[in-house]
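Asker: 3D model of this:
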Amino acid sequence: MRPTSALAAALALASGALAGKIRYLGVAIPGIDFGCDIDGSCPTDTSSVPLLSYKGGDGAGQMKHFAEDDGLNVFRISATWQFVTNNTVDGKLDELNWGSYNKVIDACLVTGAWCMIDMHNFARYNGGIIGQGGVEDEVFVNLWVQIAKYYEKNDKIIFGLMNEPHDLDVNIWAQTCQKVVTAIREAGATSQMILLPATNFASVGTYVDSGSAAALGAITNPDNSTDLLYFDVHKYLDINNSGSHVECTTDNVQAFEDFATWLRDNKRQAIISETGASMDPSCMTDFCAQNKAISANSDVYIGFVGWGAGSFDTSYILTLTPLGEPGNYTDNKLMEQCILDQFTMDSKYAPTPTSISTATETGTSTPTPDPSSTSGNSPSSTTPSADKQTPSSSPKANPVNDPSSDTNNSSKDGNKDGKSAAPSGAKALSGSLLLTGAAFGYMMVAF
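Answerer: Sure, this is the predicted structure:
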């Protein structure tokens, strides 16, 4: 690197560290998506509702800890098309399964955080690409219209249209997304954020070159504005960008810097809704560096969600699941050092605990499972257990604890493991002053 460019980079980093405050910082709460393949085949019998009453992970307790102890304010709640409609592609939201999902959403909402719906189907349904040989656009639109109407009065809900599209025509995909955005807004959900996902698993490194940025950037609300429409960005650091390897081999700093420049030049913003790493020394270096770069560009990267907690146990390769027992949780070192220590939260977006649930906000009663009766096709995991218990420690007894490459949330663009702790004002200021001093020190030497 030439001295002039090094100086510019140092000054930019110092400036970003002093001024950068991210709006939305949080953790993914997976479980219902367990078993999903990248061809959009998502069996419901492997789903694990991340609540202790369903014998899944302690999603409610985790979110409470992250919000109250760490100040985090957004949680990404995974779902699948098959789960929420009980394997009826063009059907209504299933009373039992949708009720189970909404119990997780309600647990999120009571923390005062924003709650991100993650439709985890890879732009597919059982092998067919939406609007490109698979189910028609109208079927996908109908799914989102039902969801939008359910949440239309709750602006703490974020609509993540689709997890990690891949191997498709991005221009046609953008047309599909435009239909969904228009339908969501016309259904009455006008105050919610909507995330627009790119092809190639929404990878930040190919957002521009793949044509995704331009195609998705043309999507507008019915009033022709782009208000509350954000790019949905993912990235992992292992050898194949899948998040399924222990070692981190990819330096993502430049990729995030490059896309930040594009966003700034085009007056757009993005939310990084999935990224993670293991606690291998290589990842403690590279993941922390990646997140420092993201934080320094928080004017365009307004949100960050680490993968993942929920029904993952603490031995999962990318685990951000807190250590300890319900009511007495502590963060692991990945969460503390690479997430919490790298970001400064904007206090204007601090979570405020509330008793308001989705049912109260929408005026619609939330369907709740009846333990005494289950439909024949409903996954057994949606039936609450009378006694609360954590997932089995045996990988064979509970596949949630040891997802294979084709049962992982994302066997393509990423994996998950993290440790995040909101830095104190003193710590953030100290780091900023150090960076500023380094920058000016460099100036003295250079000149």
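
Asker: Only C-alpha atoms from now on, for both contacts and neighbour counts.
Answerer: Fine.

Asker: how about the helices in the stretch 51-200 of the chain?
Answerer: Along the stretch 51-200 of the chain, counting by DSSP state H, counting those that start in this stretch, helices occupy 59-70, 81-84, 95-109, 137-151, 170-186.

Asker: need the contact list for the residue most central in space within the chain.
Answerer: In the chain, the residue lying closest to the centroid (C-alpha atoms, centre = their mean) is residue 273, at 3.2 Å. By C-alpha atoms under 8 Å, 6 or more residues apart in numbering, residue 273 lies in contact with 76, 232-234, 303-306.

Asker: Mind doing that once more with 10 Å?
Answerer: For residue 273, the contacting residues are 25-28, 74-76, 116, 118, 160, 163, 195, 197, 202, 231-235, 303-307, by C-alpha atoms under 10 Å, 6 or more residues apart in numbering.

Asker: Are we agreed that it is in a strand?
Answerer: Yes: note on residue 273: a strand contains this position according to DSSP: H, G, I helix; E, B strand; the rest coil.

Asker: how far away is it from residue 57?
Answerer: Distance of residue 273 to residue 57, given as C-alpha to C-alpha, to the nearest Å: 20 Å.

Asker: Just give the nearest non-adjacent residue to residue 188, would you?
Answerer: In space, residue 188 comes closest to residue 152 once its chain neighbours are excluded; the distance is 5.6 Å by C-alpha to C-alpha, 6 or more residues apart in numbering.

Asker: Alongside the first, I'd like the structure of this one:
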Amino acid sequence: MRFSTSFIAAAGLSASVFAAPITEVAIDDCDSEPSNSSAAAVSSTVAPSVAVPVTESLPSPTSIVISSTTAPASEAPSSIAVSVTRSNTAVAAVAAATGTSNSTGAVQWLGVNESGAEFGQANIPGVLGTDYIWPLTATIDTLTGKGMNIFRIPFLMERLAQGTMTAALDTTYLGDLSSLVSHITAAGAYAVLDPHNFGRYGGSVFTSTSDFQTFWKNVATEFKTDDKVIFDCNNEFHDMPSNQLVADLNQACIDGVRAAGATTQYVFVEGTSYTGAWTWTTSGNSDVMGNLTDPSDKIVYEMHQYLDSDGSGTSDVCVSSTIGAERVAEATKWLQANGKKGIIGEFAGGANDVCKSAVTGLLDSLVAASDVWMGAMWWGGGPWWGDYIFSFEPEAGTGYVAYIDTLTKYI
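Answerer: The predicted structure is shown next:
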């Protein structure tokens, strides 16, 4: 992601936290890619705005609810309150949402990206509570209580499979991920496993389809019995050696998941050029991604869409009140023409009237084409965003305050 000074200020961050920029790889072929990136890239390099002391990993799955209260930047909390109760109201709300077929004005899935575990890219494996944090289960309860039914969990491949992507999975990091996933799916919602790596491992582009297939076989083995787990192959490929490699890596992901015996879950695939919906038919994605195959026939094409001038999600100024609908139009046509399913895996808009109209237009477009669009997930939630322009952390996050009522109309 290419950061502007204004974005850094808007996100409530200082320039010094950007210590580990994503490696840019020069390419020299006919597949030119736009220079813009995504707001999600911020989480790969951002140090936490509040360091919450955590001395042990999360307890066993389905047993915890962590307080979502976050101290201001100048005052870190001395402890994290943990409760062993679960919100029955949240469970009921999500069960109702997921058990109801699409109706006019609703999408099948609506939820939030829950960041934290992918923070601190410069420090691998890093220290929990200092370099990275897991999303709060209390936040999940609040959002499922509103009817949200899907949560994308960004994490780092380097923390889960340390040293090499074919390594055995780290038991501590995996245990914490599993605890969060179990909490989400026990509430009736879907948990999307998102290796937030941009087609990189250890700072370099990975090209081995065999290694990538092994990584996904190892991951899927751990989650193959939970039908509400979704496997998201990799976040926002960009500046890759070729578009065909991106397609081949996605196919390796699908093959690895199915080889693990995970045959009932969805697999989300992402394209190059930061998987932008607005560039799907011009970036080369439409030429190669449609050839992916899955014996379970559960591929969903994940696209991301921001509404600022360069589509990067680094500004809270939207191009126009109609830009949301405009930027998904061509992708919608491609999905329909090719008989594919899609989801907007990341989207957001600023807390202003123009952006609210644009976001509404985007969601209205998904509803109108519910034959191909399965839903959308806001970027981004998580306890360490502070006053980030799109923060969806209850109750005070800028995005949450501005958009919770708007988004819940589509559930």
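
Asker: how near is the residue nearest to the centre of structure 1 to residue 3 of structure 1?
Answerer: Counting by C-alpha to C-alpha - residue 273 of structure 1 and residue 3 of structure 1 are separated by 35 Å.

Asker: mind checking how far the longest helix along structure 1 is from the chain centre?
Answerer: The residue-count maximum for a helix in structure 1 (DSSP state H) belongs to helix 425-446. Its chain's C-alpha centre and that of helix 425-446 of structure 1 lie 32 Å apart, by C-alpha atoms, centre = their mean, to the nearest Å.

Asker: That one: which residues count as buried?
Answerer: Residues of helix 425-446 of structure 1 classed as buried: 428, 431-432, 435-436, 439, 442-443 (neighbour count, 16 or more other C-alpha atoms under 10 Å).

Asker: Need those residues in JSON lines (columns: distance to residue 251 of structure 1).
Answerer: Shown next, in JSON lines, are the buried residues of helix 425-446 of structure 1 (distance: C-alpha to C-alpha, whole Å):
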{"residue": "428", "distance to residue 251 of structure 1": "24"}
{"residue": "431", "distance to residue 251 of structure 1": "22"}
{"residue": "432", "distance to residue 251 of structure 1": "23"}
{"residue": "435", "distance to residue 251 of structure 1": "21"}
{"residue": "436", "distance to residue 251 of structure 1": "24"}
{"residue": "439", "distance to residue 251 of structure 1": "22"}
{"residue": "442", "distance to residue 251 of structure 1": "24"}
{"residue": "443", "distance to residue 251 of structure 1": "26"}
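
Asker: quick one: which of those is nearest to residue 324 of structure 1?
Answerer: Proximity of those to residue 324 of structure 1 (C-alpha to C-alpha) peaks at residue 428, which lies at 26.8 Å.

Asker: The closest one matches what in structure 2?
Answerer: In structure 2, nothing lines up with residue 428 of structure 1, judged by TM-score structural alignment.

Asker: So residue 428 of structure 1 versus residue 295 of structure 1, what's the distance?
Answerer: Following C-alpha to C-alpha, the distance that separates residue 428 of structure 1 from residue 295 of structure 1 is 12 Å.

Asker: To which residue of structure 2 is the residue nearest to the centre of structure 1 aligned?
Answerer: Checking TM-score structural alignment: residue 273 of structure 1 goes with residue 345.

Asker: helices or strands next to the longest helix of structure 1 in the packing?
Answerer: Under the contact criterion of 3 or more C-alpha pairs under 10 Å, 6 or more residues apart in numbering; DSSP states H and E, helix 425-446 of structure 1 touches helix 3-19.

Asker: relative to helix 425-446, how tilted is the helix it packs on?
Answerer: Counting by axes from the mean of the first three to the mean of the last three C-alpha atoms, to 10 degrees, helix 3-19 of structure 1 lies at 160 degrees to helix 425-446.

Asker: Give the next helix or strand downstream of helix 3-19 of structure 1.
Answerer: Using DSSP states H and E, the helix or strand that directly follows helix 3-19 of structure 1 along the chain is strand 24-29.

Asker: In structure 1, what residue corresponds to residue 144 of structure 2?
Answerer: In structure 1, residue 144 of structure 2 lines up with residue 67, judged by TM-score structural alignment.

Asker: Make sure its match is actually in contact with residue 113.
Answerer: Yes: judged on C-alpha atoms under 10 Å, residue 67 of structure 1 makes contact with residue 113 at a distance of 7.3 Å.

Asker: quick revisit: is it possible to get CSV of the helices of the stretch 51-200 of structure 1 that adds distance to residue 250 of structure 1 and mean neighbour count?
Answerer: Listed next are the helices of the stretch 51-200 of structure 1 as CSV, based on distance: least, C-alpha to C-alpha, whole Å; neighbours: other C-alpha atoms under 10 Å:
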stretch, distance to residue 250 of structure 1, mean neighbour count
helix 59-70, 28, 23
helix 81-84, 32, 26
helix 95-109, 33, 23
helix 137-151, 35, 19
helix 170-186, 25, 20
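
Asker: Would you format these as a markdown table with distance to residue 334 of structure 1 included?
Answerer: Below are these laid out as a markdown table (distance: least, C-alpha to C-alpha, whole Å):
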| stretch | distance to residue 334 of structure 1 |
| --- | --- |
| helix 59-70 | 14 |
| helix 81-84 | 31 |
| helix 95-109 | 22 |
| helix 137-151 | 34 |
| helix 170-186 | 34 |
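
Asker: Looking at those, which is nearest to residue 207 of structure 1?
Answerer: helix 170-186 (10.6 Å).

Asker: now for the residue nearest to residue 188 of structure 1: what does it line up with in structure 2?
Answerer: For residue 152 of structure 1, the aligned residue in structure 2 is residue 224 (criterion: TM-score structural alignment).

Asker: follow-up on the earlier one: identify the residues contacting the longest helix of structure 1?
Answerer: 3-4, 6-20, 341-345, 422-424.

Asker: One more pass at 6 Å, please.
Answerer: Contact with helix 425-446 of structure 1 is made by 10-11, 14, 17-18, as judged by C-alpha atoms under 6 Å, 6 or more residues apart in numbering.

Asker: Need those in JSON lines (columns: distance to residue 208 of structure 1 and neighbour count).
Answerer: Formatted as JSON lines, the contacts of helix 425-446 of structure 1 follow (distance: C-alpha to C-alpha, whole Å; neighbours: other C-alpha atoms under 10 Å):
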{"residue": "10", "distance to residue 208 of structure 1": "25", "neighbour count": "20"}
{"residue": "11", "distance to residue 208 of structure 1": "26", "neighbour count": "20"}
{"residue": "14", "distance to residue 208 of structure 1": "27", "neighbour count": "23"}
{"residue": "17", "distance to residue 208 of structure 1": "26", "neighbour count": "27"}
{"residue": "18", "distance to residue 208 of structure 1": "28", "neighbour count": "19"}
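
Asker: All set, thanks.
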